[in-house]
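Enquirer: Got a sequence here, can you build the structure:
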Amino acid sequence: MIQLYSIGKRIWAGKGEDQELAKKELIVFFRNMEGELGDKLYFGGESFGFVDVALVPFTAWFYTYETRGNFSIEAECPKLIAWAKRCMEKESISKTLPHPHKIYDYAMELKKKLGIE
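Expert: This next block holds a predicted model:
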């Protein structure tokens, strides 16, 4: 998860060549996740499990990654997005995760506080 966080930060906080490199790294990371997911509904198989619980909070950041990085995760990793949508059908997830636009606003405010412009 630390790798995902650091790559994601380079996308929302970065620019130029490093941001482009981070975007490519993120796509590789997500494609590897898709490989692990395979054709299963969830990472553990038919039922929502520990790995899903650990990964699903990052889906709230997808909008920020896409907006700042100017790309589509769904176009690159459709199985991952289908998994995220299945997870969001669970009330315990949909009512708990912050709205992706709030995450984006938070990230932009954090950039200002950190002096990253």
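Enquirer: from here on, contacts and neighbour counts on C-alpha atoms
Expert: OK.
Enquirer: Tell me where the chain has strands.
Expert: Taking DSSP state E as the criterion, the chain carries no strands.
Enquirer: now the other sequence, so there's something to compare against:
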Amino acid sequence: MAELQLFGTWGSPFSKRVEMGLKLKGLEYEFIEEDIKNKSPLLQKYNPVHQKVPVLLHKGKPIAESLVILEYIDDTWDVGSPILPKSPYDRAMARFWAKFIDEKCIPTLRKACWSVGSEQEKAKEEAAILLKLLDSQVEGKKFFGGDTFGLVDIAASFIAYWFGILAECGEVQILNKDKFPNLCEWIDVFTNNSFVKEILPPKDILTEKFKALFQAAKQARTA
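Expert: Okay, the predicted model is just below:
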């Protein structure tokens, strides 16, 4: 058995976070594809609390939750590129914004795509406020950490890639260069980075998947 095993799914933004962290460190690992609709006994064993991906298995010991895994990787292997900054203050700020993205941004952006009517309009307004905060954080920078790719960029990968596809499939207009110039510039840099492009799932396959989900949701509402 490999020293490092990653339980994930091909299209999960959270699995891809861990892949980015492992690649930054130059670490070899075995990827184990999970079927979320038919969870394996191993996934249920190694993540009995949430029973979801990703789970990193290191020498038989499981670590769950993508942001927790990224910090574990950074703390355990002093090789390759760092995931978090060296300064305690900068590390605290990186943790803060990564948590902000997970707890505030992603749920609101998803709601803006999947809800309808007045609920959707409210979610879109809330999403714009949150994105404006992120826009100000990356102003004048290449990455959220300055010139260095790190934790917040990895955490925001959902916004850079998955959300754009979701919004397009759901015909939702929120993120544009007029309102969020700094964030959109960061997205261009992020998605065109050769390191990132090797890890991101194919856009055409994600688009096909999301379109099918939107169609199924529409049919369910009209049934």
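Enquirer: TM between them?
Expert: Overlay of the two chains. TM-score (TM-score structural alignment, normalised by the length of structure 1): 0.80; 117 aligned residues with a Cα RMSD of 2.4 Å.
Enquirer: Just give the number of residues close to the equivalent of residue 16 of structure 1 over in structure 2.
Expert: Taking TM-score structural alignment for the superposition, residue 16 of structure 1 sits opposite residue 117 in structure 2. Using other Cα atoms under 10 Å, residue 117 of structure 2 has 7 other residues around it.
Enquirer: cool, residue 103 of structure 1 as well?
Expert: Using other Cα under 10 Å, residue 103 of structure 1 has 17 neighbouring residues.
Enquirer: now do residue 67 of structure 2
Expert: For residue 67 of structure 2, using other Cα under 10 Å, the count is 21.
Enquirer: For the longest helix that structure 1 contains, buried residues please.
Expert: Scanning structure 1 for the longest helix, with DSSP state H as the assignment, gives helix 16-37. Across helix 16-37 of structure 1, burial judged by 16 or more other Cα atoms under 10 Å covers 19-20, 22-23, 25-27, 30-31, 33-34, 37.
Enquirer: Outside of that helix itself, list whatever touches it.
Expert: 4, 7-8, 10-11, 43, 69, 73, 76-77, 79-80 (Cα atoms under 8 Å, 6 or more residues apart in numbering).
Enquirer: hang on, the earlier thing: which of the buried residues of helix 16-37 of structure 1 lies closest to residue 49 of structure 1?
Expert: If you rank those by distance to residue 49 of structure 1 using Cα to Cα, residue 37 comes first, at 12.2 Å.
Enquirer: And for the closest residue to residue 101 of structure 1 other than its chain neighbours, the neighbour number?
Expert: Spatial nearest neighbour of residue 101 of structure 1, chain neighbours left out: residue 63 (7.2 Å); criterion: Cα to Cα, 6 or more residues apart in numbering. Counted with other Cα under 10 Å, the neighbours of residue 63 of structure 1 add up to 19.
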